[in-house]
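>>> Build me a structure from this.
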Amino acid sequence: MYSYPGSLKKLIARLERLPGIGEKTATRLAFHILEERQERVKELADSLLEARREIQYCSKCHNITDEDPCRICSSPDRHREMLCVVESPRDVAAMEKTDEYRGLYHVLHGLISPLDDIGPEELYLDNFVERIRNEEKLEEVIIATDPSTEGDATAMYIGRQLEDEDVNVTRLAQGLPAGGDLEYADEVTLSRALSGRSKLDNK
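Coordinates of the predicted model:
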């Protein structure tokens, strides 16, 4: 029975580990890589290693960055009276594409999900309330978690943590479908959700 050479099988297996990549897609990608010139393959390998080496998390907002603090946190042009809480760096990118939001961010890197044994301690929430207190101009915290069970649970938890703080807590609402993912929403939908945000009811 025919089988691919060992090094090719290993490459396919590594590509299959990527999210959303099945065996057929991994095989197609592997053969595409084999058909590329060696210098192009080296460029790809070098880019992967460089990104893994250089990219880190901002010490303030936990977004991905190649400098600390990140460009958003250090920019004098951002509106420091607003802070948007999102699940992942991909959500920051989605919000930035709207050109509607010019405030700061706080990236959780996940959502509370008891079924998956993910609690608040697994998220970047340990310094969150302290950060809120230290942001002198902060007036509003916008919770932009996905409209899902996990997103709702995370929003409720954050709302309770901020009950005694002198800050308005709002949640993206209008325009986002229940169960949808923020990172897949288009710019118009996100803009409407941002402008139509409402006060969070965490009771």
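>>> rest of the way, CA atoms for contacts and neighbours
Noted.
>>> Give me the neighbour count for L111.
25 (other C-alpha atoms under 10 Å).
>>> run this one through as well so I can compare:
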Amino acid sequence: MIGYIKPMMALIGELKKLPGIGPRGAERIAFSILDMDKSTVEALRQALLDAKEKIEVCPICFSITDVVPCRICSDPLRDKKVLCIVENPKDVMALEKNGNYKGYYHVLEGSLSPAENIGPEDLRIKELLTRLNNEEDYEEIILALNPSVEGEATALYLSKLLKPFQIKVTRIAHGLPIGGELEFADEMTLLYAFEDRKEL
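Have a look, this model is predicted:
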């Protein structure tokens, strides 16, 4: 039985490394790429290289950016009294698409997960505390963490850690499904989740 030729096998092998792409999905994408004209493939290649070379982490909020600091952190019109804590940059994008939140962000770059040996020292918690000690304007901290076991554990840990700062700490309401992720939530679900947030 004859299998795929080497260049095709290499392409499928690389595509399978992407999250959520299995062998069949990788094959479909590979054949789609083969059907593209050379200029489209070149544009895709350039977009991948540009993303890798030009996107970096904002030193203030730890979201992704192509300018330092990011456009959100450098926006003087945003609400300086509110800080929203999220797990990853994808969550920032999801909340920004919604358009209702106008404060600043802090990206933890993950959530607490004893099963995966991810503790507080593996997240951007030390940077969060430094930020709160240096910036005295915050009146509310919103924990917009995924409604998962890890997200709940992280929210509980942070709510206890933030008590000494005497800042109101809220958690977005569970308008989101347990086990779901912010990036996949629709705009109305995110809106209701923000409107129904509760103080911890």
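>>> ranges for the strands of the second structure?
56-57, 64-65, 82-86, 104-107, 140-143, 168-171, 198-199 (DSSP state E).
>>> can you give me the helices for the first structure?
Taking DSSP state H as the criterion, the first structure contains helices spanning 6-16, 23-35, 38-54, 71-74, 89-97, 128-134, 149-161, 187-195.
>>> TSV please, covering these and showing mean neighbour count and distance to Q174 of the first structure.
Shown next, in TSV, are those (neighbours: other C-alpha atoms under 10 Å; distance: least, C-alpha to C-alpha, whole Å):
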stretch	mean neighbour count	distance to Q174 of the first structure
helix 6-16	15	37
helix 23-35	14	37
helix 38-54	11	36
helix 71-74	16	26
helix 89-97	18	15
helix 128-134	14	25
helix 149-161	19	15
helix 187-195	18	5
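>>> In JSON lines: those, plus distance to L176 of the first structure.
Shown next, in JSON lines, are the helices of the first structure (distance: least, C-alpha to C-alpha, whole Å):
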{"stretch": "helix 6-16", "distance to L176 of the first structure": "31"}
{"stretch": "helix 23-35", "distance to L176 of the first structure": "31"}
{"stretch": "helix 38-54", "distance to L176 of the first structure": "32"}
{"stretch": "helix 71-74", "distance to L176 of the first structure": "25"}
{"stretch": "helix 89-97", "distance to L176 of the first structure": "13"}
{"stretch": "helix 128-134", "distance to L176 of the first structure": "25"}
{"stretch": "helix 149-161", "distance to L176 of the first structure": "12"}
{"stretch": "helix 187-195", "distance to L176 of the first structure": "6"}
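>>> Of those helices, which is nearest G103 of the first structure?
Comparing the helices of the first structure against G103 of the first structure with C-alpha to C-alpha, the closest turns out to be helix 71-74 (8.5 Å).
>>> which residues touch the residue nearest the centre of the first structure?
Using C-alpha atoms, centre = their mean, the residue of the first structure that lies closest to the mean C-alpha position is S88, 1.3 Å off. By C-alpha atoms under 8 Å, 6 or more residues apart in numbering, S88 of the first structure lies in contact with 63, 107-110.
>>> Could you do E81 of the first structure as well?
The contact partners of E81 of the first structure, taken as C-alpha under 8 Å, 6+ apart, are 103, 137-140.
>>> Number of residues surrounding the closest residue to it other than its chain neighbours?
Nearest non-adjacent residue to E81 of the first structure, counting by C-alpha to C-alpha, 6 or more residues apart in numbering: L138, 3.8 Å away. By the criterion of other C-alpha under 10 Å, L138 of the first structure has 19 neighbours.
>>> Noted, bye for now.
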